[in-house]
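Visitor: what's the 3D shape of this:
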Amino acid sequence: MSIRHGLLALLERGQMYGYQLRAAFEESTGATWPLNIGQVYTTLGRLERDGLVLALPENEGGQRPYEITDAGRAELALWFATPISRTDRPRDELAIKLALALTTPGVDVRAVVQNQRTATMRALQEFGRLKRIDDRPDDLAWRLVLDAMMFQAEAELRWLDHCEASLVRYRPKPANSPTGAAGATGPAGTPGPAAADPAAGDPSAGAGPRVGGKLPR
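Guide: This is a model prediction of the structure:
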């Protein structure tokens, strides 16, 4: 979710100052995306620069409220009307971490998977606990956010199961051979003994899948 558009959506409800926006943002997202006040004011400054919000005079308490402009409403309407693309979302840090673990010497990839599985299972259990003790059953926004996080955790556990099964079949190519088969080429790139054997050149005759530095699928 874009903090920029999140603040615009909140200001569409009415004028608010920084701390009100932070509290409303965290409440609307079920406290799943905590914001610090610096992020709020930095984003407000950019929105004001772009003409999407207007800073109002300070109130008696010394707070400066903001209100959304017509340009801000147009920007917000466009955001709601535009589907979120996979390329617009943050990179999957876990997938990148496992991909790098496979190609980094000395890393126990199975331990990385198991540690993540334990953490994800704990998170899923906590989401389930929150759902059971939910004291605001009529708050649909909160329940949808919680459901989304539960579904994501369940999907991550299934993917980790897949990773673990793939690691059992994984055969890394020898570090001293760029092709993954010793003797596949002779001097100056000429065919070696392995390449001379038709069976040796058949990928289906190998001991396991060659996945290089990528996660096996």
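Visitor: can we go C-alpha only for contacts and neighbour counts from here?
Guide: Will do.
Visitor: distance between the top helix by length along the chain and the chain's centre?
Guide: In the chain, taking DSSP state H as the definition, the longest helix is helix 140-169. Counting by CA atoms, centre = their mean, to the nearest Å, helix 140-169 is centred 12 Å from the centre of its parent chain.
Visitor: buried ones in it, by neighbour count?
Guide: Buried residues in helix 140-169, counting neighbours by 16 or more other CA atoms under 10 Å, are found at 142-143, 146, 149-150, 153-154, 156-157, 160, 163-164, 167.
Visitor: for the residues you listed, give me a markdown table that also has distance to Arg64.
Guide: Putting the buried residues of helix 140-169 into a markdown table (distance: CA to CA, whole Å) gives the following:
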| residue | distance to Arg64 |
| --- | --- |
| Trp142 | 28 |
| Arg143 | 32 |
| Leu146 | 32 |
| Met149 | 34 |
| Met150 | 38 |
| Ala153 | 39 |
| Glu154 | 43 |
| Glu156 | 42 |
| Leu157 | 45 |
| Leu160 | 47 |
| Cys163 | 51 |
| Glu164 | 53 |
| Leu167 | 56 |
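Visitor: looking at the residues you listed, which is nearest Ala123?
Guide: Using CA to CA, Ala153 is the member of those that lies nearest Ala123, at 7.4 Å.
Visitor: to check against the first, give me the structure of this:
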Amino acid sequence: MSIRHGLLALLSQGPRYGYQLRSEFEASTGATWPLNIGQVYTTLSRMERDGLVAPGEQDEQGRVVYAITPKGQAELDQWFATPVAQADRPRDELVIKLAMAVTAPGVDVARVVQAQRSATMRTLQELTKVKRGVDARNDTARRLVLDSMIFQAEAEQRWLDHCEAVLAASSHPTPQETK
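Guide: Below you'll find the predicted structure:
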């Protein structure tokens, strides 16, 4: 997730100060991606340097309010118009872990798969429970974030099924064979 672009999106709604940006970012993402306040101010500083935001006057409590600049709005518009490529996403640690487990001597790959399956199933259950408590009409952003996370967990479960099938066809025992 681009923190920079998320903050620009919030600033496109009007000027805000750092803590306000952090709170609204977390609310918009259903609190699934918490932000460190230092990260917010570091990002604001870089965006100011790059001409994307401009600091305003301090408010009565001493907080500096930032506003998006025309250059910042142009970058935000470009971000919204550009699809996210698979190559732009971080490496998948689970894929790397399983690839390494298959090649590392003495690793029970079936156990690695089963441990992940159990953890993913717990996550899926927790996300589904949280989603039931979301007001679908008034909290669309949070619902969409939770839906995405649920779909990703479901896809991970299907991929783990595939891994077990591949392991069964190779020399690696599957979880069913190790019971």
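Visitor: the longest helix of the first structure vs the second structure, mean deviation?
Guide: Taking mean CA distance after the TM-score superposition for the first structure, the mean distance separating helix 140-169 of the first structure from the aligned residues in the second structure is 0.9 Å.
Visitor: residue range for the helix or strand following that helix in the second structure?
Guide: Following helix 140-169 of the first structure in sequence order, the next helix or strand is helix 193-196 (DSSP states H and E). Helix 193-196 of the first structure lines up with nothing in the second structure when matched by TM-score structural alignment.
Visitor: what helices and strands are in contact with helix 193-196 of the first structure?
Guide: The helices and strands touching helix 193-196 of the first structure, judged by 3 or more CA pairs under 8 Å, 6 or more residues apart in numbering; DSSP states H and E, number zero.
Visitor: list the buried ones in it?
Guide: Buried, per 16+ other CA under 10 Å, within helix 193-196 of the first structure: Ala194, Ala195.
Visitor: ok, back up a step: closest to Gly18 of the first structure out of the buried residues of helix 140-169 of the first structure?
Guide: Closest to Gly18 of the first structure, out of all of those and judged by CA to CA, is Trp142, at 21.8 Å.
Visitor: excluding chain neighbours, what is closest to whatever residue of the second structure lines up with that closest one?
Guide: Matched by TM-score structural alignment, Trp142 of the first structure corresponds to Arg142 in the second structure. Nearest non-adjacent residue to Arg142 of the second structure, counting by CA to CA, 6 or more residues apart in numbering: Gly30, 4.3 Å away.
Visitor: what residues are up against the one you found?
Guide: Ala141, Arg142, Arg143, Val145, Leu146 (CA atoms under 8 Å, 6 or more residues apart in numbering).
Visitor: ok, the second one - contacts?
Guide: What that stands for is Arg142 of the second structure. Here Arg142 of the second structure is in contact with Ala27, Ser28, Thr29, Gly30, Val134 (CA under 8 Å, 6+ apart).
Visitor: for the first one, what are its contacts?
Guide: To tie it back to what came earlier, the one meant is Ala27 of the second structure. So Ala27 of the second structure contacts Arg142 (CA under 8 Å, 6+ apart).
Visitor: that one belongs to a helix, doesn't it?
Guide: Yes. Counting by DSSP: H, G, I helix; E, B strand; the rest coil, Ala27 of the second structure is part of a helix.
Visitor: Ser45 of the second structure versus that one, what's the distance?
Guide: 22 Å (CA to CA, to the nearest Å).
Visitor: for Ser28 of the second structure, same thing?
Guide: 22 Å.
Visitor: look at these two and report which has more neighbours.
Guide: In terms of neighbours (other CA atoms under 10 Å), Ser28 is the more surrounded of Ser28 of the second structure and Ser45; the figures are 20 against 16.
Visitor: report the contact partners of that one.
Guide: Counted by CA under 8 Å, 6+ apart, Ser28 of the second structure has contacts Ala141, Arg142.
Visitor: and whatever residue of the first structure lines up with Met121 of the second structure, how close does it get to Leu160 of the first structure?
Guide: Aligned by TM-score structural alignment, Met121 of the second structure pairs with Met121 of the first structure. Per CA to CA, Met121 of the first structure is found 11 Å from Leu160 of the first structure.
Visitor: one more: Arg110 of the first structure?
Guide: For Arg110 of the first structure relative to Leu160 of the first structure (CA to CA), the value is 10 Å.
Visitor: same thing with Leu10 of the first structure?
Guide: In terms of CA to CA, Leu10 of the first structure sits 37 Å off from Leu160 of the first structure.
Visitor: got it, and Asp147 of the first structure?
Guide: 20 Å.
Visitor: over to Met149 of the first structure?
Guide: Distance from Met149 of the first structure to Leu160 of the first structure, by CA to CA: 16 Å.
Visitor: kindly report the same for Val168 of the first structure.
Guide: 13 Å.
Visitor: likewise for Leu146 of the first structure?
Guide: For Leu146 of the first structure, the distance to Leu160 of the first structure - CA to CA - is 21 Å.
Visitor: could you check which helix or strand contains Glu57 of the second structure?
Guide: strand 53-58.
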